[in-house]
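> coordinates only, sequence not included:
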């Protein structure tokens, strides 16, 4: 992607955004650069940038949509919150799924789809699952053509490893830096196509009347100037909301629920927000330092033979999953670790131990180079000693409700893709499917959006209504920037994350969820006393903006979790510990007349070919790996 030059952006170290129910009061300065020339009203100045398609989010999903648009002759503008190439995709280290059959020639796309449905406890959108599984072999070959250096077998085939709950070795990889290598390949391809890109831009509102979208409002995070993006086609690809939990694998300034809050306020529906994946193996901060707390230890460690032990030296997964052991579904392994900790068999730092030292040293260094390097820098040699780990919030299965063949949200001109959306993963995500979804569905969404763009969309006009919406948002942002109360945004975000972790984490019940809602309301009330320091280019302001997104999404997730009175996948209710077939429905959240409502919707059925694969009952037997 082509981009303007920019200095390296400062690293934020706080947490929050603007008051939630106060007209979205958030501050951003009011000057802007580039575009059709500054516009102003009542002293507010801003730039207007008109583009046929605006892609919000510069990770793998946004990049793949943009590539497809460019190849179809449509020039999008991609905007990202971070420096170019710095996206959450790079944290997906272990691999990407495709039924290539490099090592297990019995595998095919229908078994991949069946594994995905089983892992999602059959709340997945079957169309989304089958599109992803069918597309992936071609998408892998495409990535190879674009320069992605997959690890190879001795005979030159793309190598594949086991990931949890997969019937066959299906996960393609580049050591343990797969996401980083994939994003590099996608960016290189986008740059070949001269896709325009603008970095360090934060979107704070979509311009929408609830029926159709006409662009977006935001600000330049380096200059503080306001930006109006005028576009008849907007693609949301801005990630999930796992950072609303105290322990999470993201950085604090990303995955705060931006995309889901923007979509809901624009008139779109949200789906399945009660389903948040807690990855079994996050780093334990007390041992490695607070900056590492919750950071992901890739599933590739277990995929390459890593074993879990408690403080009594027991390989405890024998107790919970004797057949699939450490490679059972992520929700199963995470709950097993939580149980070990609860029953006093965890470390003083609140962890258990992941050990791969029984494998050959050279093998470990070859397959897991980034893990070896990271832990060596912290004084731990993983070829000789175990890693201390505990569950961490990692991925959100819930998100925007879309039609997966088009990416349409129900709001005309608004599309969504990637972790922003719900549907592919159901109640729990199969490891290796997050990267797969971004490129498989991203291509399809790009194709559809390109087919919708007309000559009139090349230079969309700025209407008086659009200007009025933008000016109201800028006034709200100014108010936030000038907030001079007594409470730091980081303090409120920390409280929000703590209540979500305690009451809506791996184990939930009605009492805790209701207590969480009460505490959340108290956090919201304290936003009236918010203090933002340093102006609109400061970490304080950015986190104040994040805070209002997080408040919206946290409340929605809590209410959905309270509504679903069963346990299924990543949603475990200790007061309703069994799965209930009557609850094989999706929970759809919408706002009507300012009121949030939750409705139930039945789940579709898979195709005959995938039903046949499900009936065959394919399943990993871990022990043949040892």
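Great, that's in hand. Everything quoted here is computed from the prediction, not taken from an experiment.
> When you work out contacts or count neighbours from here on, use the C-alpha atoms and nothing else.
Will do.
> tally of neighbours for residue 202?
23 (other Cα atoms under 10 Å).
> One more: residue 576?
16.
> Run through the residues that contact it.
Applying Cα atoms under 8 Å, 6 or more residues apart in numbering to residue 576 gives the contacts 509, 565, 566, 567.
> Please give the centre-to-centre distance between stretch 230-244 and its chain.
10 Å (Cα atoms, centre = their mean, to the nearest Å).
> re the thing from before, and the contacts of residue 576, which is closest to residue 551?
Using Cα to Cα, residue 509 comes nearest to residue 551 of those, at 20.4 Å.
> Please compare the first structure with the one that follows:
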């Protein structure tokens, strides 16, 4: 018996235009395949997996070229992790500091990434960002403004000049709303509450993807000429993280790895210095981000003794030094007994008045007010939290292409732009610029006709559906509990500080978790336990890559700190790549290219933020 469920009505477009996407139901009369497992079949020119800023901007560019993509979202429409990117987006507009330019932005990005970024990718992003900001402005985004009406810009950590554009402290939300509005105008098809569990690939070429509808549990097979992964990162595999619950669990990287793509720099995870900490906030808020904008607007860090401790670690840049520097400083204060009873420090901006905070940091002020804390009167308790994954899928920055034909990736799913540590304000910038790059290229490929799925891939899809169908069962392990144990393992063995001993311990413990994962108690496909079981497989794959990469990289660089190898090594100024082969997980290294002469000049000029300009 075949499903008769029609495609979900699209929030991006009018319901009447859904019919432009070709659909076919698998039946015994289907001449291309005779699957034993019932599923819905959807055929589209381009499939975009991920509905945040990166996926939306890619879809917009395709639509502008008269190519109709289908955007797949794991959650409801507009409910993407982009909304948590609060503090701002970088562009060298020079509205506050006229001497700023894109070459200096590129230099700051390379320095923050400890020179293992891809210079061509960095220059593509920084050069294009002023145009992308003006584009958002044209599409109706309401940026904060200076007194003379220009887009306002503020300091973010490790930036030489004020170049972070913002909408209060809700910049990501404003960007996503602007992009969704543009997508609706272009009538871009969108499908929500769909979880992709596997890419259809023979290791050389991708043909589509398969998964299931989380609302009613029926299986889905998508065939496409091209697939774009825009599925986020993997910082959520740690228990204390700034991501939304059940997101950034590594599905994008794991899907690409399984399909035959190369991954890169998985060992680099950014720990944001200021995640919420303390009993008064409750477990639901533990690790949630206190935006860097608080420090960018003058917030100061104090230990439990009332000492402004960043004076010891970074007297010039203070609280606005690089995120890895500030996070390790906080960790050291806590380790040496100068932290709070809850294991944190204090972030204080009470020297600013309430009106200022409500204008510049409205969401932060409101959040803490609801929790009984007036930021204009008292400090908030914070500690480092896993925030962003610099590693991901290796791509060609001229096209967004991976090593697998017709498979592209964009956003936090990819590696290369941020190197060993991301410059605050650059994540949203990357999504917009590279979303346009990928959309331009895929549109130029001129895919014609309906995509065809080889019989081998039809069989692979059916085999995977059988595996998913058999997943529901009565084992003894709760998938959520195993995920929790994985998060604890990573916090202990591959957190802010790592050693060879800790990573070996982590890998040994990972084997035991895999044994537990083979005996899961999983409910129906419409339930959370089923989703957790899928997440667990993705997260275990990425955790193994992370631990092995952290053990392999015998130096300290950016967010990767090895206390047994505390110095940065010139011999390790290279990228570590990962690929699945017949021999299993294999490592290789590549050496980053040199930046352009213009960016080299900006690096030689050695621009640097002076924190005391804020005082």
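Alright, I've got the coordinates. Remember, it's a predicted structure, so these values are computed and weren't measured experimentally.
> Out of the contacts of residue 576 of structure 1, name the ones that lie in helices.
Residues from the contacts of residue 576 of structure 1 lying in helices, with DSSP state H as the criterion: none.
> List the buried residues for the host helix or strand of residue 537 of structure 2?
Assigned by DSSP states H and E, residue 537 of structure 2 belongs to helix 528-552. By 16 or more other Cα atoms under 10 Å, the buried positions in helix 528-552 of structure 2 come out as 528-551.
> How about stretch 281-294 of structure 2?
For stretch 281-294 of structure 2, burial by neighbour count (16+ other Cα under 10 Å) applies to 281, 285, 286, 287, 288, 289, 290, 291, 292, 293, 294.
> Turn those residues into a markdown table, columns for secondary structure.
Listed next are the buried residues of stretch 281-294 of structure 2 as a markdown table, based on DSSP: H, G, I helix; E, B strand; the rest coil:
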| residue | secondary structure |
| --- | --- |
| 281 | coil |
| 285 | helix |
| 286 | coil |
| 287 | coil |
| 288 | coil |
| 289 | strand |
| 290 | coil |
| 291 | coil |
| 292 | coil |
| 293 | helix |
| 294 | helix |
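> Please, which helix or strand holds the closest residue to residue 34 of structure 1 other than its chain neighbours?
Closest residue to residue 34 of structure 1 apart from its sequence neighbours, by Cα to Cα, 6 or more residues apart in numbering: residue 47 at 6.2 Å. Taking DSSP H and E as the definition, residue 47 of structure 1 sits inside strand 44-50.
> Quick check: that strand compared with structure 2, mean distance?
Comparison of strand 44-50 of structure 1 with structure 2 after fitting gives an average deviation of 0.7 Å (mean Cα distance after the TM-score superposition for structure 1).
> what's that strand aligned against in structure 2?
The aligned range for strand 44-50 of structure 1 in structure 2 is 37-43, by TM-score structural alignment.
> The matching stretch: how far from the chain's middle?
29 Å.
> Please enumerate residues in contact with it?
1-3, 21-27, 218-224, 450-451, 462, 465-466.
> And for stretch 232-249 of structure 2?
50, 81, 84, 231, 250-253, 269-270, 275, 286-289, 385-389, 392, 411-413, 483-484, 486-488, 490-491, 535, 538-539, 542-543.
> What subset of the contacts of stretch 37-43 of structure 2 is buried?
Applying 16+ other Cα under 10 Å to the contacts of stretch 37-43 of structure 2 flags 25-27, 218-224, 451, 462, 465 as buried.
> would CSV of the residues you listed with secondary structure be doable?
Output for those, formatted as CSV (three-state DSSP):
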residue, secondary structure
25, strand
26, coil
27, coil
218, coil
219, strand
220, strand
221, strand
222, strand
223, strand
224, strand
451, coil
462, helix
465, helix
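> Just send these back as CSV, with distance to residue 596 of structure 2 too.
Below are these laid out as CSV (distance: Cα to Cα, whole Å):
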residue, distance to residue 596 of structure 2
25, 52
26, 53
27, 56
218, 51
219, 49
220, 46
221, 44
222, 41
223, 40
224, 37
451, 40
462, 49
465, 49
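> closest to residue 122 of structure 2 among the residues you listed?
Using Cα to Cα, those come closest to residue 122 of structure 2 at residue 224, 29.7 Å.
> Now check that closest one against structure 1: what is it aligned to?
For residue 224 of structure 2, the residue aligned by TM-score structural alignment is residue 231.
> Quick one: residues contacting that match.
Residue 231 of structure 1 neighbours (Cα under 8 Å, 6+ apart): 50, 51, 52, 53, 54, 213, 214, 215, 216, 457, 460.
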